[in-house]
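A.B. asks: model the structure of this input:
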Amino acid sequence: MHESVGGLEIDLVWQPQVAAPRLPVAWLSDEEKAVELQRVQARRAMDTAYEAELILALADDRPATADPPPDTPGARRPGWTAQPSETVSEFLTAELATVPSVGRGTAAIKVARALTWRDKLPATFAALAAGEIDERRAQALADVLMHTSAEVAGRVEDALLGEAGDLSVYKLRDRATALLLQFDDAAAEERRKEARRPPTSSCTPPRPTAAPRWPRTCPPTRRPSASTWSTSSPACSRPTAIPGRSGSCGRTCCRR
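C.D. replies: Below you'll find the model as predicted:
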């Protein structure tokens, strides 16, 4: 690439990056396999940080001010789609979902985490880019501190980032939540309101089930006698057999 800036000429040269050949896994010892697993985890964290940088670049190119204004056709409606931020275009999630082939909800989560790392957890973002913290722990911090202020998120980050690698993901999430309630009075009050709110249930009692219908069995068939077919006898005014259907007892279950 050759560019000219005024009287200064600048040449930019990129060397093609070729991945170093790797030994077959069967040749590695247990110690070498463990080292490779750590490298894979670090590369995954770096890729997550790089993905977040790309998402942030797309978000910066699509501000909410470029969307249709309120009360006009195509304007934003609250709750219509997942909105990770009020400063980002509502169409970003739809565009982003088509690139890695994910749902809009997943795309919105990726955008929200990237914005949280950049605006509220810069030290965590830097550690993620350096491979010093894995993606799951960085995501746990972002999910807990996503809706708090940058000041409170920074205090929680300063208290937990150094020991995040020694805690499990669930323990880290619990510690971050506890510190959030300690530092953020508004979040603590919201949790108290939720705790005092009476539980609601939309469950309805189950409908009574009908009694099972067992198949009816007919009594043993009897061969009708000659008097049964006689309609002139008073005792045979209601014959128990149907003429022309031998072996029938006259009940509904036998009328075939």
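
A.B. asks: switch to C-alpha atoms for all contacts and neighbour counts from now on
C.D. replies: Fine.

A.B. asks: how about the contacts made by S4?
C.D. replies: I10 (CA atoms under 8 Å, 6 or more residues apart in numbering).

A.B. asks: tell me which element it is part of?
C.D. replies: For S4, the host element (DSSP states H and E) is strand 2-5.

A.B. asks: after that strand, which helix or strand is next? Please name it.
C.D. replies: Strand 2-5 is succeeded, C-terminally, by strand 8-11 (DSSP H and E).

A.B. asks: just the buried positions in the next helix or strand after that following strand, please.
C.D. replies: Where DSSP H and E defines the elements, the next helix or strand beyond strand 8-11 is helix 30-60. Buried residues in helix 30-60, counted by 16 or more other CA atoms under 10 Å: 41-49, 52-53, 55-56, 58-59.

A.B. asks: and which of those residues is nearest T124?
C.D. replies: A49 (10.0 Å; CA to CA).

A.B. asks: wait, isn't that closest one in contact with A127?
C.D. replies: No - the pair A49 / A127 is not scored as a contact, 9.1 Å apart, by CA atoms under 8 Å.

A.B. asks: what sits against A188?
C.D. replies: By CA under 8 Å, 6+ apart, the contact list for A188 reads L180, L181, Q182.

A.B. asks: JSON lines for those residues, including secondary structure?
C.D. replies: Shown next, in JSON lines, are the contacts of A188 (DSSP: H, G, I helix; E, B strand; the rest coil):
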{"residue": "L180", "secondary structure": "helix"}
{"residue": "L181", "secondary structure": "helix"}
{"residue": "Q182", "secondary structure": "helix"}
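
A.B. asks: here's the other one to compare against:
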Amino acid sequence: MINKKITLTIQGYDIKLSSSLCFYQGDSIHLIFELNESTITINSNGTRSRVVLPIEPLSAFLLIEKAGNIDYIENASVVGNEVHFHISSKYTDTVGIGRMQIILTDDNCCQLTFSPFNFEVRENIAESLLSQADTLITDIDNVALMTNDGDGLMVGKSLVSDGVPVTSKYIRDLQQKGILDGEERLIIQDDEATKYTTMLNLYNYIIEHFGDTIDNEIREQIGTSGDELLRLKAQLNSLITNATNDLVAIRKLKKDYEDALAELNNQNN
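C.D. replies: The predicted structure is shown next:
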């Protein structure tokens, strides 16, 4: 969930925001207002000082004025002195300066209204409003792939214009994964329903049922079996490791010899 937290400090009819409220057309966000009041207190020695105290309401409403029309949102939740509202794209579809105003309430019919404050909505670079839509996998002819239950195969969300509820995507346009770890899920169907399996299960099935065929094919093509190739690969890796260790040892002996020769020359001089 994307959220933005704003601290509101109230002093009489004045209200101060910790940061300005700026949106673009079509934005949707979880807005959190932290409510505080700046007030004067009298200390034990009689001096007056200004302190900031939290305001903890039971519930709240947010009035939203845009283009001369007024709507309201009931709080999503209240946690201490934090009031949560969800601002949907409905409230950010009009470019310009609007106003918001918070009204606090309790169970005893009491009501406290804060001074209004401005928010701004700017035009984005798209020609129309953008919104999120479910994305279906489609075949090469752009026909949606369906499960046995008639449900579309969803692959996430897409940004679309003009309020399109569903969009589509070819398999070739999906993100490609390079290195496989065996836990990848594949969609399969049998006579019962649409299910999934993993790459590891698929690999085990191929080895169990087609291992001999694969091994014979490798032997026919290169004159040896797959197991023999693995054994030769292990031997080659061992030879490379031993050769590398021998090279390191030779270089160390050479350095030791050069250091001893240099020390002998220094003694003679």
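
A.B. asks: and the TM-score between them?
C.D. replies: The TM-score (TM-score structural alignment, normalised by the length of structure 1) is 0.24; 105 aligned residues with a CA RMSD of 6.2 Å.

A.B. asks: what's near enough to touch the closest residue to R173 of structure 1 other than its chain neighbours?
C.D. replies: Nearest non-adjacent residue to R173 of structure 1, counting by CA to CA, 6 or more residues apart in numbering: A140, 5.9 Å away. Counting by CA under 8 Å, 6+ apart, A140 of structure 1 touches V169, L172, R173.

A.B. asks: how near is the second one to A114 of structure 1?
C.D. replies: Going back to what we said before, that points to L172 of structure 1. 19 Å (CA to CA, to the nearest Å).

A.B. asks: more neighbours, those two?
C.D. replies: A count of neighbours by other CA atoms under 10 Å puts A114 above the other of L172 of structure 1 and A114, at 26 against 22.

A.B. asks: the helix or strand harbouring that one: what's the following helix or strand?
C.D. replies: A114 of structure 1 belongs to helix 104-119 when assigned by DSSP H and E. As assigned by DSSP H and E, the chain's next helix or strand after helix 104-119 of structure 1 is helix 122-129.

A.B. asks: just the buried residues of that following helix, please?
C.D. replies: T124, F125, A126, A127, L128, A129.

A.B. asks: and R175 of structure 1, which of the three is it?
C.D. replies: helix.

A.B. asks: contact partners for it?
C.D. replies: Contacts of R175 of structure 1 (CA under 8 Å, 6+ apart): L160.

A.B. asks: could you measure from it over to D47 of structure 1?
C.D. replies: 26 Å.

A.B. asks: before we move on, what about A34 of structure 1?
C.D. replies: 20 Å.

A.B. asks: repeat that for R196 of structure 1.
C.D. replies: Applying CA to CA to R196 of structure 1 and D47 of structure 1 gives a distance of 43 Å.

A.B. asks: does I42 of structure 2 touch V51 like I think?
C.D. replies: No - judged on CA under 8 Å, I42 of structure 2 makes no contact with V51 at a distance of 10.2 Å.

A.B. asks: K16 of structure 2: neighbouring residues, count only.
C.D. replies: Neighbours of K16 of structure 2 using other CA under 10 Å come to 15.

A.B. asks: and it, helix, strand or coil?
C.D. replies: Quick answer, by three-state DSSP: K16 of structure 2 is strand.

A.B. asks: and it, how close does it get to R219 of structure 2?
C.D. replies: Distance from K16 of structure 2 to R219 of structure 2, by CA to CA: 79 Å.

A.B. asks: dump the contacts of A140 of structure 1 to TSV, plus distance to V156 of structure 1.
C.D. replies: Formatted as TSV, the contacts of A140 of structure 1 follow (distance: CA to CA, whole Å):
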residue	distance to V156 of structure 1
V169	15
L172	11
R173	11
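
A.B. asks: which one of those is nearest to A153 of structure 1?
C.D. replies: R173 (13.1 Å).

A.B. asks: quick one: contacts for that closest one?
C.D. replies: R173 of structure 1 makes contact with A140, L141, V144, according to CA under 8 Å, 6+ apart.
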